[in-house]
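how would this look folded up:
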Amino acid sequence: MSATPDVAALALRVQLASFAGPSLPPDWAALLADGLGGICLFGSNLTGTAEDVAVLVAAVRAAGPRALVALDEEGGDVTRLHTREASPVPGAAVLGAVDDLDLTRAVGAAVGAELASLGIDLDLGPVADVNSNPDNPVIGTRSFGADPARVGRHVAAWVEGLQAEGVAACVKHFPGHGDTAQDSHLTLPVLAAPADVVRARELRPFAAAVAGGAAAVMTSHLLVPALDPDHPATLSAPVLGLLRDELGFDGAIVSDALDMAGASASRGIPEAAVLALAAGCDLLCIGPDKDAGLVREVQAAIVTAVDAGRLPLARLTDAATRIADLPRSGGLAGTKSPGCGVEVGRLAAAARAACLVEGPLPDLTGAGARVVSVATEANIAVGPGRWGLVADLEVAAGEPLPDGALVVQVRDAHRRPEVAAALAAHPGPLVVVEWGWPGPRTGWAHAPHARICTQGNGQPSIAAVTEILREAGLDR
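Predicted structure coming up:
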């Protein structure tokens, strides 16, 4: 490493890294003591109880008092704190469909209050992507919708509510991941829209977030040929320059996880980290469940890049300064009840209003209808956790559905031909509950089945679907 200690310290300070397991390992405590910039909590770090989160955050604070603590808590489908019972608040698609800015602001505040009570400084949300492509495998119901103006209004309101509780928002995924059909965790998606469309559609919600005072913005690992045909957005100075120069953003730019294929598949995480910093990223999210040795490898790569003149010291110093300027939540304040600040009835009413009921529901009274879940893996951003009603049985995607009256729970059936084939083959009576994006009835459009589109998972939506099905006679 460089003989200049400050460079090595700065190279540690710009990393938001993550270990495996629910307790802080000694070598990670040493990294924090040496000045590691922050810890991002992922699923393997969380046991499902607020008390355990508080204990873990306290351990991080004790080892590195100035380190940021971050996680993804979007509400709806993406929750790290409520995987056992589903999020207590609706997600973005529900809120966008209802289009009540006061409710969106209140939901953001409820999330912020809970995170602040646990000592979380930075929430990696909300999603500002315009989900204009219904085949999007990674955004979907995490988006406030397909209309840029509506998405922008709700992003700004959610940010306002969250940050009013002392938790910094990190709006994502710049310049916009909504018009893609690939998952950047697994490959490098391409946003093929021309530059004027990108500016009018993708950038509009980010402009609203910047105007609303968002503390941070997260990049996306996708290629936008109209803006930079050679580099993913995270590693592209022209793309990130739009955020700084056109939108006037002066906060911290956070990379999406650099272990994702869209960033590092062809170059490795340490090199991706160097390129991201050089392009304009400030805080480097490394990814979940990593060894402490990787943090040191990234640190060494940054130092070497500075020594070689590939990364200006001024750029590294600027990144560290922007991270230091991010607000901190003020430490642990005692846990609060989930969803505090918003009445459960108000959330349930919103979820019910967002439900799209297509076709007349069959009379399920006395039909002995069973609830069947079709097992499909959630995308990596959502991860494992409670979704939908408690099922009577589960079938694998592609297996025939059992005989008799059924309520069949699916996620993004329009993207899964094997699921559509099973729906098409069942004679009914059958109610399809779509917990994913309300896409077309591809492959089963001729079937007479009723469909309930929830526009996302979460306790309020589960309650709404339960009520709808009870009105149809389902005894649950």
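
every contact and neighbour count from this point should use C-alpha atoms.
OK.

so how far is Phe144 from the closest residue to Leu311 other than its chain neighbours?
Excluding the flanking residues, the one nearest Leu311 by Cα to Cα, 6 or more residues apart in numbering is Ala305, at 5.3 Å. Ala305 sits 40 Å away from Phe144, going by Cα to Cα, to the nearest Å.

more neighbours, these two?
Phe144 (31 against 19; other Cα atoms under 10 Å).

and that one, that one's in a helix?
No. Per DSSP: H, G, I helix; E, B strand; the rest coil, Phe144 lies outside any helix segment and is coil.

got the contact list for it?
Neighbouring residues of Phe144 by Cα atoms under 8 Å, 6 or more residues apart in numbering: 92-97, 127-131, 150-151, 154-155.

give me the subset of the residues you listed lying in helices.
92-97, 150-151, 154-155 (DSSP state H).

between those, which is nearest Glu114?
When these are compared for distance to Glu114 (Cα to Cα), Ala92 wins out at 17.8 Å.

using the three-state scheme, assign the residue of the chain positioned farthest from its centre.
Distance from the C-alpha centroid of the chain peaks at Gly366, with 40.7 Å (Cα atoms, centre = their mean). Secondary structure assignment for Gly366 (three-state DSSP): coil.

ok, Pro88 touching Gly458?
Yes. Contact criterion Cα atoms under 8 Å: Pro88 and Gly458 qualify, at 6.1 Å.

who touches both of the two?
Contact criterion Cα under 8 Å, 6+ apart; residues shared by Pro88 and Gly458: 75-76.

what strand or helix carries the closest residue to Ala301 other than its chain neighbours?
Leaving aside its sequence neighbours, Ala301 sits nearest to Pro270 (Cα to Cα, 6+ apart; 5.8 Å). If you go by DSSP states H and E, Pro270 is part of helix 269-279.

before we compare anything, build this one as well:
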Amino acid sequence: MPDRSSRRSDLGRLAAAVLQVGFDGTTPPDWVLRELAGGLGGVVLFARNIDGDPAQVVRRLREENPEVIVAADEEGGTVTRLEAARGSSWPGNAALGMLDDVARTERTAAEIGRLLAATGVTLDYAPDVDVNADPANPVIGVRSFGADPGLVARHAAAWVTGLQAQGVAACAKHFPGHGDTVTDSHLALPTLHASRDLLERRDLPPFRAAVAAGVQAIMCGHLMVPALDPDLTTTLSRRVMTDLLREELGFQGLLVTDAIEMRAISARMSQPEVAVRALAAGADAICVGISSPGGENVAAMREAIAGAVRDGTLPEARLAEAAGRVAALTAWAGGGPAGGLAVPLDPEYGVSRLGLESARLALRAVPGEGAVARPVLTRAPIVIEMTVRPHEAIGDAPPYGLAEALAARLPGTARVTLTPGDHAVPPLGGHGDPPPVVVTRDAHRHAWMRRVLTEVLRRRPDAVVIEMGLPGRPCGAVHLSTGGDSRVSAIAAAEWLTSG
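Sure, this is the predicted structure:
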């Protein structure tokens, strides 16, 4: 029989296998390398880890553990990790949903898969398949394909198919649906107030479609869904994680939690307790986006999981099953394409040719309240960009916006950034000056943006409004919506404003 120290070592490796952790810096710190040598199952890359060649980071990780899953959030559009420094080469889900061309969605995901595969990423925390039923949702919005369950379902399946054809595992999120909420789960615990019948008709079809398409992973959201479990958050609920997802929907792949440092769950219990209880409920991998400087929280979770098995709180068979699913995903990804296919680039802008074409097609222009002829900018305008602090899923503010795209075509373009705390309207010029260009993101959700728009249009009725979030009520002389704020969306809007 194996001795006690051997069993302790085996439990420690099983416990390490189910953790997917982030770290600071562009070089894996010593504690990550030690954990990898001890069986750490996954590492999550963020923009903060990307400087130069991200493949070099991945190679260093695999020197310590060739089997490690390397994950990233690469949704396209607003949420990008590998292209965070320059802006995404592909419009996001809202723009793709507006086009409703499933073949284009599949091709888009395939190109994103090529980028990831060339880097060595094996798991993409995408697509977002939430049905954005509430336009006031602060965290989903343009990350969703739309508000129609059928549309979201068919594009979810197409995205999964395109990505996984490149040997990168897709991860549909945020089960059982984060679209009809008005709380950001990074900050507090959202509640999904929907009957079981409504969940079946609206929120679950995209997940069923993803499962039918062979999705390798699903990420659960940190939500309260009383119709499914009145007592526990979804992450800790066996009714949701096992009874619904496994038994009713038939999903047998990797079930990963959303990041457990999010306030929706971390405000209620410690990370070690979350990890143990989530595994008991049916999770296979615990996502830890933010780790302590020396990895102390990761070590604490590993020890808590192994300790829970030893004291009977967590069945060893459940932990072994979870670690087995981690290994199965590694084996699946190892059999895919090597990532040698290049993404065809537009020669002028150096972005995906397909992505730019999609961004151009997604533009929607309607007459605003001023209803004048479409302006064609021939001289540098002032661009007024209204911004709010991006939510945690996005990271920093988009680095390349409409002002930069316009300045490349009309040198001298001026940019003024307004925020919730500082939004005094600047001088706007007068008759004979180019019309000001006002950029908003989800103006329908922000009263201060609407007040600024009212004041700008009072002074300059010829102002052009560019909505780079969800489209709202048209205003301005012309109202142009892009369906998102990717790099290619900004380029397409700048072309539209200057091309005639």
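
give me the TM-score for this pair.
Once superposed, the chains reach a TM-score of 0.92 (TM-score structural alignment, normalised by the length of structure 1), with 464 aligned residues with a Cα RMSD of 2.3 Å.

quick one, helices of the stretch 101-250 of structure 1?
Under the criterion DSSP state H, counting those that start in this stretch, helices of the stretch 101-250 of structure 1 are mapped to 101-117, 148-164, 195-197, 203-211, 237-241.

separation between the residue nearest to Leu311 of structure 1 and Asp259 of structure 1?
19 Å.

and Val410 of structure 1, what's its match in structure 2?
Using TM-score structural alignment, the equivalent of Val410 of structure 1 in structure 2 is Thr440.

just give the nearest non-adjacent residue to that match, would you?
Closest to Thr440 of structure 2 by Cα to Cα, 6+ apart is Glu467, at 4.9 Å.

surely that neighbour touches Met449?
No. Using Cα under 8 Å, Glu467 of structure 2 makes no contact with Met449, being 11.2 Å away.

which residue in structure 2 aligns with Val374 of structure 1?
Using TM-score structural alignment to pair residues, one finds that Val374 of structure 1 aligns to Met386 in structure 2.

what's near enough to touch that match?
Applying Cα under 8 Å, 6+ apart, the residues contacting Met386 of structure 2 are 417-419, 438-441, 449.

likewise Ala338 of structure 2?
Ala338 of structure 2 is in contact with 117-118, 166-167, counting by Cα under 8 Å, 6+ apart.

can we see that at 10 Å?
114, 117-118, 120, 166-168 (Cα atoms under 10 Å, 6 or more residues apart in numbering).

now those as a markdown table including neighbour count and distance to Ala17 of structure 2?
Formatted as a markdown table, those follow (neighbours: other Cα atoms under 10 Å; distance: Cα to Cα, whole Å):
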| residue | neighbour count | distance to Ala17 of structure 2 |
| --- | --- | --- |
| Arg114 | 27 | 26 |
| Ala117 | 25 | 22 |
| Ala118 | 18 | 24 |
| Gly120 | 22 | 19 |
| Gln166 | 27 | 24 |
| Gly167 | 24 | 21 |
| Val168 | 33 | 19 |
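
of the residues you listed, which pair is most distant in space?
Checking those with Cα to Cα, the most distant pair is Gly120 and Gln166, at 11.4 Å.

shared neighbours, those two?
114, 338-339.

just name the closest of those residues to Ala172 of structure 2, please.
Nearest to Ala172 of structure 2 among those is Arg114, at 18.4 Å by Cα to Cα.

wait, isn't the closest one in contact with Val343?
Yes. Look at Arg114 of structure 2 against Val343 with Cα atoms under 10 Å: they come within range, at 7.1 Å.

residue boundaries of the helices in the stretch 301-450 of structure 1?
313-324, 344-354, 417-425.

is it possible to export those to JSON lines including mean neighbour count?
Shown next, in JSON lines, are those (neighbours: other Cα atoms under 10 Å):
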{"stretch": "helix 313-324", "mean neighbour count": "19"}
{"stretch": "helix 344-354", "mean neighbour count": "19"}
{"stretch": "helix 417-425", "mean neighbour count": "19"}
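
which one of the ones you listed lies nearest to Gly404 of structure 1?
When the helices of the stretch 301-450 of structure 1 are compared by Cα to Cα, helix 417-425 sits nearest Gly404 of structure 1, at 12.5 Å.

by contact count, what packs against that closest one?
Contacts defined by 3 or more Cα pairs under 10 Å, 6 or more residues apart in numbering; DSSP states H and E place helix 417-425 of structure 1 against strand 370-375, strand 406-410, strand 430-434.

mind reading off the mean deviation between that helix and structure 2?
By mean Cα distance after the TM-score superposition for structure 1, the fitted helix 417-425 of structure 1 averages 0.9 Å away from its aligned residues in structure 2.

so what touches that helix?
So helix 417-425 of structure 1 is in contact with 374-376, 396-402, 408, 410-414, 430-432, 441-449, going by Cα under 10 Å, 6+ apart.

buried subset of the residues you listed?
Buried members of those, scored by 16 or more other Cα atoms under 10 Å, are 374-376, 397-398, 401, 408, 410-414, 430-432, 441, 443-444, 448-449.

mind listing the strands for structure 1?
15-17, 38-41, 68-71, 122-123, 168-174, 216-219, 252-254, 284-285, 356-358, 370-375, 393-396, 406-410, 430-434, 450-453 (DSSP state E).

and Ala211 of structure 1, which of the helices and strands packed on helix 417-425 of structure 1 is closest to it?
strand 430-434 (34.9 Å).

in structure 2, what residues pair with the closest one?
So strand 430-434 of structure 1 sits over residues 463-467 in structure 2, by TM-score structural alignment.

ok so, going back, count the residues that sit near the residue nearest to Thr440 of structure 2.
Other residues close to Glu467 of structure 2 by other Cα under 10 Å number 23.

can you check Asp30 of structure 2 too?
The number of residues packed around Asp30 of structure 2, counting by other Cα under 10 Å, is 11.
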